[in-house]
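Chemist: here is my input, please return the structure:
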Amino acid sequence: MLLWAVLVGLSFPAVGAMSELPPLSLTSLRFLIACAGLWWLVRRAPAFLPDGRALPLYALMGLCLAGFFGAMFWAAHHATALSMATLFVTVPLLAFLMGLLFGVERLAWRLPAILALGAAGALGLAIAESLAQGGRLRLGIGEAVFFLGCLATALYPVLSKWGLATGRLPESAAVRTFWSLGLGAVLVGLAGLAVEPVGRLAAMTGRDLLLLGYLGLFSSALTFWLLQRATAVLTPSAVTAYGYLVPFVSMLLLFVREPGRVGWVWLPGSLLVIVAIALLLRHGRGDG
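Modeler: Below is the predicted model of the structure:
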């Protein structure tokens, strides 16, 4: 999950570097590329073909992924990479609350306290970004759309954990990733055909194609395979809590590109995030 956090953090600047193209169609292409990369892992799996109980659940999980990545592509041109990464840290708290509803989380104080600590650190990073830009914290349309995407992605590990607990989904993380991404690609692709000027995809540049390939293979196939593997042994909120490292990764990238914008004001949030991850790792070992 530490590798997962690094890959997710790197995906925000990559999305922001792409041309402004139809987001739903881009999401569908990204998922198809991810499925192509996963094919060699799943083609001989014994539980590869889904049954009648798994197929609707895969479709709902695919919609969750489509909702998040569609919002991410659209918001990339209406919000900064660091503000998106900061909003992303609401996901663990959302996953914990929804996990309680589905019966896959336990009502205890320790994990919510760790989640709150990490959220406070992320808020500190958001304030640092605002001060660096000479402005105040505010919510725009880009941030609002991306938050709806965060709601969708928080539901994804909850549904996956519930499917595993009830025997509706197979044990193979690659199979679960393949079908949720595949059905998500079909559903969001159909939506893109209905509401978007798909012909604008012809304007994709060579750089756009390279970035899309990277996002498909690394920020979709690999990250969700890692997430599915972790979901089998951790709760949804514990899995997604590693997202607290995402704004920290974005801050490090900002420091590499514009070191003059990163000062001592970034330190409190960074320290809180690091402490939260350390406590989360200790909590995970205690659960094991």
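Chemist: drop to CA atoms for contacts and neighbour counts, all remaining ones
Modeler: Will do.
Chemist: hmm, who's touching whichever helix or strand residue 210 is part of?
Modeler: Secondary structure from DSSP states H and E places residue 210 in helix 206-216. Here helix 206-216 makes contact (Cα atoms under 8 Å, 6 or more residues apart in numbering) with 11, 14, 15, 18, 19, 26, 29, 30, 31, 32, 33, 34.
Chemist: repeat for stretch 91-109
Modeler: Residues contacting stretch 91-109 (Cα under 8 Å, 6+ apart): 112, 115-116, 150-151, 153-155, 157-158, 161-162, 235-241, 243.
Chemist: same question for stretch 130-146.
Modeler: So stretch 130-146 is contacted by 68, 71-72, 74-79, 83-84, 87, 126-127, 261-262 (Cα under 8 Å, 6+ apart).
Chemist: quick one more, to check against the first:
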Amino acid sequence: MFEGLKTAGSISMSAVFTLTPLLTGLSAHFLGYQRLRRKVFFAILLGAIGSLWIIFEGSSQNLLSLNIGKGELIFFAGCFCHALYAVFIPVLNRGESSIIQTFGVLIFSSIIVCLFGVKPMIETNWLNLSSLVILTIFYLAIFATAITFFLIQFSARRISGTKVMSYTYAIPFWVALSGGFLLGSWPTTETMLGGILIATALIFLMRDDLGNS
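Modeler: Below is the predicted model:
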């Protein structure tokens, strides 16, 4: 996914990422691990529409100008793997706690990254990196990777992977809302409409969980 980020645009990348919950649901369904019920499928589509509405600012022109290139295709492959990750968490678990399972995933992921990235890591002048780059690396390692993986592990053992991934639909809305509080750039009416669609979808999914508990 990071490789795809080199050439993919932020808008197109965000649009591709909205496919993750649907990919999770379809993968679990066709692999026979969990049936994708119509109500859940409808909620996923509703959340996707709301998320895309925010990403493209409610403009059909922005949607039509979407360009899918090599970076987007690579990122899509990463999203598909991310979707499968949520599907296989409960399947491959043999009683390990979420923290142990996360630890194992991170260890083997680090080994794979080192095998493929040993040359650029050696060539990088780490002492000359700016403080912003260092902080970004720590943020990606701790929050965007370790903590995120743990939360996905923890949640996917209690609710379906499809629903876990569906909560990512709230990201564009939270980004827009954070921009209002931190930068004074409050969401537009179009953004709020997308947020309402996302909230409706998530409420529906939460009520479905309560009904099945």
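Chemist: tell me where the first structure has helices.
Modeler: Using DSSP state H, the helices of the first structure run over residues 2-16, 23-42, 54-75, 81-87, 91-102, 110-132, 141-165, 173-195, 206-216, 223-231, 236-240, 246-257, 267-287.
Chemist: where does the fifth one end up in the second structure?
Modeler: The reference is to helix 91-102 of the first structure. Helix 91-102 of the first structure lines up with residues 20-31 of the second structure when matched by TM-score structural alignment.
Chemist: just the buried residues of the matching stretch, please?
Modeler: 20, 21, 22, 23, 24, 25, 26, 27, 28, 29 (16 or more other Cα atoms under 10 Å).
Chemist: give me every residue that touches residue 70 of the first structure.
Modeler: Contacts of residue 70 of the first structure by Cα under 8 Å, 6+ apart are 23, 24, 27, 149.
Chemist: the last one - nearest residue in space that isn't next to it in sequence?
Modeler: Nearest-residue entry for residue 149 of the first structure: residue 68, 3.8 Å, with adjacent residues in sequence omitted and distances by Cα to Cα, 6 or more residues apart in numbering.
Chemist: before we move on, back to that, make a markdown table from the contacts of residue 70 of the first structure and add neighbour count and distance to residue 193 of the first structure to it.
Modeler: Shown next, in a markdown table, are the contacts of residue 70 of the first structure (neighbours: other Cα atoms under 10 Å; distance: Cα to Cα, whole Å):
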| residue | neighbour count | distance to residue 193 of the first structure |
| --- | --- | --- |
| 23 | 23 | 11 |
| 24 | 28 | 9 |
| 27 | 28 | 12 |
| 149 | 24 | 20 |
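Chemist: so which of those residues comes closest to residue 179 of the first structure?
Modeler: Of all the contacts of residue 70 of the first structure, residue 179 of the first structure sits closest to residue 27, with 15.2 Å by Cα to Cα.
Chemist: to which residue of the second structure is the residue nearest to residue 149 of the first structure aligned?
Modeler: By TM-score structural alignment, residue 68 of the first structure lines up with nothing in the second structure.
Chemist: surely residue 266 of the first structure touches residue 125?
Modeler: Yes: in terms of Cα atoms under 8 Å, residue 266 of the first structure counts as a neighbour of residue 125; the distance is 5.9 Å.
Chemist: neighbour count: the two, which is higher?
Modeler: Each of residue 266 of the first structure and residue 125 has its neighbours counted (other Cα atoms under 10 Å); residue 125 has more, 28 against 21.
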